[in-house]
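Asker: Sequence first, predicted coordinates after that:
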Amino acid sequence: MNERLNHIRQLINEGNVDTAISCLNDLILTASSPMPEAYYLLGNAFRKKGDWQGALNNYQEAISLDPDSPAAEARSMMMDILNFYNKDMFNQ
């Protein structure tokens, strides 16, 4: 399983985000137990695509399965970025 996740991580890093998302969705559907790391990687893939809502949703799912997931920090950083940009929009 770790080998499969490492391969998916590599796909995301190389920019093959759609392939990574497809692999992760298959993995989540066929897994015998919940996989917080898969949701975390799915969040990373959506973030790389620019799909902020998709990223946040998957980070939240990873956090609900494992509160100590790295998704908690990733979600927090994304919220900081989004809050920063939204505040700037009001200052124009």
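Answerer: That came through fine. Fair warning: this is a prediction, and the values are worked out from it, not measured in the lab.
Asker: For the rest of this, base every contact and every neighbour count on C-alpha atoms.
Answerer: OK.
Asker: Can you tell me how far the most centrally placed residue in the chain is from Trp52?
Answerer: With distances taken as CA atoms, centre = their mean, the residue of the chain nearest its centroid is Gly43 (1.1 Å). Plainly put, Gly43 is 9 Å away from Trp52 if you go by CA to CA, to the nearest Å.
Asker: for comparison:
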Amino acid sequence: MEEIKNLIYAGKVDDAIQQLNAYIQEHPESDEAYYLLGNAWRKKGDNRQALNNYLEAIHRNPDSPAKNAYDMLMDILDFYYKEMYNQ
């Protein structure tokens, strides 16, 4: 998992997503893999995929750090879309 985290931080998001999808095939109950996959999609700019993967992580482990990431991203999106309507 450390190698995948490093890929995400280095901006090699597509490689990280590919490796995480393969990892999830072998370890479907890994909440950490779904959390990292959410982070990768968020870094790529796909908030919907990020939120979906955070929810998968939370489903597997309600105490996952994905809960904070999900809440934070929802707050950002709520703020952004409210601002769009107030222009």
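Answerer: Structure received. Bear in mind the structure is a predicted one, so any value in this text is a computation, not a measurement.
Asker: For the two chains, what TM-score is obtained?
Answerer: Remark: TM-score between the superposed chains equals 0.98 [TM-score structural alignment, normalised by the length of structure 2]; 87 aligned residues with a CA RMSD of 0.7 Å.
Asker: returning to what we had before: map the residue nearest to the centre of structure 1 across to structure 2 for me.
Answerer: In structure 2, Gly43 of structure 1 lines up with Gly38, judged by TM-score structural alignment.
Asker: Contacts for the helix or strand where its match lies next, please.
Answerer: According to DSSP states H and E, Gly38 of structure 2 maps onto helix 31-44. Identification of contacts with helix 31-44 of structure 2 by CA atoms under 8 Å, 6 or more residues apart in numbering yields 1, 5, 8, 13, 16-17, 20, 23-24, 47, 49-54, 56-58, 60-61, 64-66.
Asker: average offset between that helix and structure 1?
Answerer: When structure 1 is superposed, helix 31-44 of structure 2 averages 0.1 Å from its matched positions, counting by mean CA distance after the TM-score superposition for structure 1.
Asker: Beyond that helix, next helix or strand please.
Answerer: Downstream of helix 31-44 of structure 2, the next assigned helix or strand under DSSP H and E is helix 47-60.
Asker: what comes up buried for that following helix?
Answerer: 47, 49-58, 60 (16 or more other CA atoms under 10 Å).
Asker: Please work out the angle formed by the directions of it and helix 31-44.
Answerer: Put simply, helix 47-60 of structure 2 runs at 170 degrees to helix 31-44, going by axes from the mean of the first three to the mean of the last three CA atoms, to 10 degrees.
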